[in-house]
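[1] what's the 3D shape of this:
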Amino acid sequence: MTKKKYQVGYTTGVYDLFHIGHLNLLKKAKDQCEYLIVGVTIDELVSYKNKEAIIPFEERLEIVKQISYVDAVVPQVNMNKMEAWYQLDFDAVFVGDDWKGTSTWNQFEKEFSEVGVTIEYLPYTKGTSSTHLRKTLETLNRR
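    I've put the predicted structure just below:
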């Protein structure tokens, strides 16, 4: 068995309307680390995007727990990734490349570089997103 690049990896998401983009990100993250911890965003925090999860938190948590690439699942209770690092001690954070260059992630890059954590930007799956699925459902419901 080949040794992976990282020992412990961490990624987060809402994972509402679980789709192939979610699965691709989890697989690509697990391909790079021995142990993958996934933070699933609690319902109260989803509102930071001015949205409401369609699938309740406990169900989203259970869905992610059942994914073979995932070793542990934790609630994501805030957006503070450094706080998560203090609790979980990961050496890599995985995030979609659509976040690269944003002020938030530029700041995370500075903070994580000081503690030896690497941010890996993974390719965003084109053509599918929870936002796109939500809009499609709204359109179908209007018929």
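[2] can we go C-alpha only for contacts and neighbour counts from here?
    Noted.
[3] in what helix or strand does the closest residue to residue 46 other than its chain neighbours lie?
    Nearest non-adjacent residue to residue 46, counting by CA to CA, 6 or more residues apart in numbering: residue 52, 6.2 Å away. According to DSSP states H and E, residue 52 maps onto no helix or strand at all.
[4] likewise for residue 35?
    strand 33-41.
[5] okay but the residue nearest to residue 46 is in contact with residue 42, surely?
    No. If you go by CA atoms under 8 Å, residue 52 and residue 42 don't touch, sitting 10.6 Å apart.
[6] which of the two has more residues huddled nearby?
    residue 42 (21 against 14; other CA atoms under 10 Å).
[7] what helices or strands is the strand holding residue 35 leaning on?
    The helices and strands touching strand 33-41, judged by 3 or more CA pairs under 8 Å, 6 or more residues apart in numbering; DSSP states H and E, are strand 6-13, helix 57-65, strand 72-76.
[8] run the angle between that strand and strand 72-76 for me.
    30 degrees (axes from the mean of the first three to the mean of the last three CA atoms, to 10 degrees).
[9] buried stuff in the next helix or strand after strand 33-41?
    Using DSSP H and E, the helix or strand that follows strand 33-41 in sequence is helix 43-46. Buried residues in helix 43-46, counted by 16 or more other CA atoms under 10 Å: 43, 45, 46.
[10] distance of residue 128 from residue 141?
    19 Å (CA to CA, to the nearest Å).
[11] to compare against the first, here's the next sequence to fold:
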Amino acid sequence: MRIIVSGCFDIIHPGHIHLLKEAAEIGDVIVIIARDSTIERYKNERPIIPEQQRLEVIKSIKYVTDAFLGSEGNGDHGYLQFALTLKPDIIFLGPNQRTSVKYLKKGLEKYNSEHVQVRRLDKLYDKFELHSSSAIKEKIKNQSKKKNKRT
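    Prediction:
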């Protein structure tokens, strides 16, 4: 089975690894990395790690069969188009991904690909305090503020 996973993968953390591992238990994992411009448009900030570096890191993870940069500037629509060219059996979403299952299913129907399943991982992997890129960034900001106050 071919499993498509997409995301920013800005600062790799245990939640990312958990998502990729869960997907790999189902089949071959193909990752679509969000472009820097897409992240900036949707999150209103540039990623910390540039897209080519994020791509290289993701490709090196043992659960990943292959990875590609997503479409420039198309958001969810581009993601859907790109995923369909890869002919997946499953599109596998993270628990906190903004992409709507309903939107994807509707798009799949439009392109006569109703056979592609859309699944979402049930819950966040929160075994550790720093289980998201946002939590890691926040901790860095707070530590930086504390350090600046001391100097």
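[12] rewinding a little: export the helices and strands packed on strand 33-41 of structure 1 to JSON lines and tack on mean neighbour count and distance to residue 26 of structure 1?
    Formatted as JSON lines, those follow (neighbours: other CA atoms under 10 Å; distance: least, CA to CA, whole Å):
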{"stretch": "strand 6-13", "mean neighbour count": "21", "distance to residue 26 of structure 1": "8"}
{"stretch": "helix 57-65", "mean neighbour count": "17", "distance to residue 26 of structure 1": "9"}
{"stretch": "strand 72-76", "mean neighbour count": "17", "distance to residue 26 of structure 1": "12"}
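[13] quick check: buried residues in the lengthiest helix in structure 2?
    The helix that spans the most residues within structure 2, counting by DSSP state H, is helix 133-150. In terms of neighbour count (16+ other CA under 10 Å), helix 133-150 of structure 2 has its buried residues at residue 133.
[14] sorry, back to before: okay if I get the helices and strands packed on strand 33-41 of structure 1 as TSV plus distance to residue 119 of structure 1?
    Shown next, in TSV, are those (distance: least, CA to CA, whole Å):
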stretch	distance to residue 119 of structure 1
strand 6-13	10
helix 57-65	21
strand 72-76	18
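[15] residue 126 of structure 1: neighbour count?
    7.
[16] which residue sits closest to it, ignoring its sequence neighbours?
    Here the residue nearest residue 126 of structure 1, using CA to CA, 6+ apart, is residue 21, at 8.0 Å.
[17] and the one you found, which helix or strand is it part of?
    Assigned by DSSP H and E, residue 21 of structure 1 falls in helix 20-30.
[18] mean deviation (superposed) between that helix and structure 2, please.
    If you overlay the two and look at helix 20-30 of structure 1, the average distance to its match in structure 2 is 0.4 Å (mean CA distance after the TM-score superposition for structure 1).
[19] which part of structure 2 lines up with that helix?
    Across structure 2, the stretch matching helix 20-30 of structure 1 (TM-score structural alignment) is residues 14-24.
[20] list the buried ones in the matching stretch?
    Buried residues in stretch 14-24 of structure 2 (16+ other CA under 10 Å): 14, 15, 16, 17, 18, 19, 20, 21, 23, 24.
[21] quick one: contacts for the counterpart of residue 97 of structure 1 in structure 2?
    Aligning on TM-score structural alignment places residue 97 of structure 1 opposite residue 95 in structure 2. Shown in contact with residue 95 of structure 2 (CA atoms under 8 Å, 6 or more residues apart in numbering): 120, 121, 122, 123, 124.
[22] then residue 30 of structure 2?
    Residue 30 of structure 2 touches 2, 3, 4, 5, 64, 65, 66, 67, 68, counting by CA under 8 Å, 6+ apart.
[23] list the ones among the contacts of residue 95 of structure 2 that structure 1 also has?
    Retained contacts for these in structure 1, judged by both residues aligned by TM-score structural alignment, their matches' CA atoms under 8 Å, are 120, 121, 123, 124.
[24] the first one: what's it in contact with?
    Under the criterion of CA under 8 Å, 6+ apart, the contact list for residue 120 of structure 2 reads 92, 93, 94, 95, 101.
[25] against residue 41 of structure 2, how distant is the first one?
    Taken as CA to CA, the spacing of residue 92 of structure 2 relative to residue 41 of structure 2 amounts to 23 Å.
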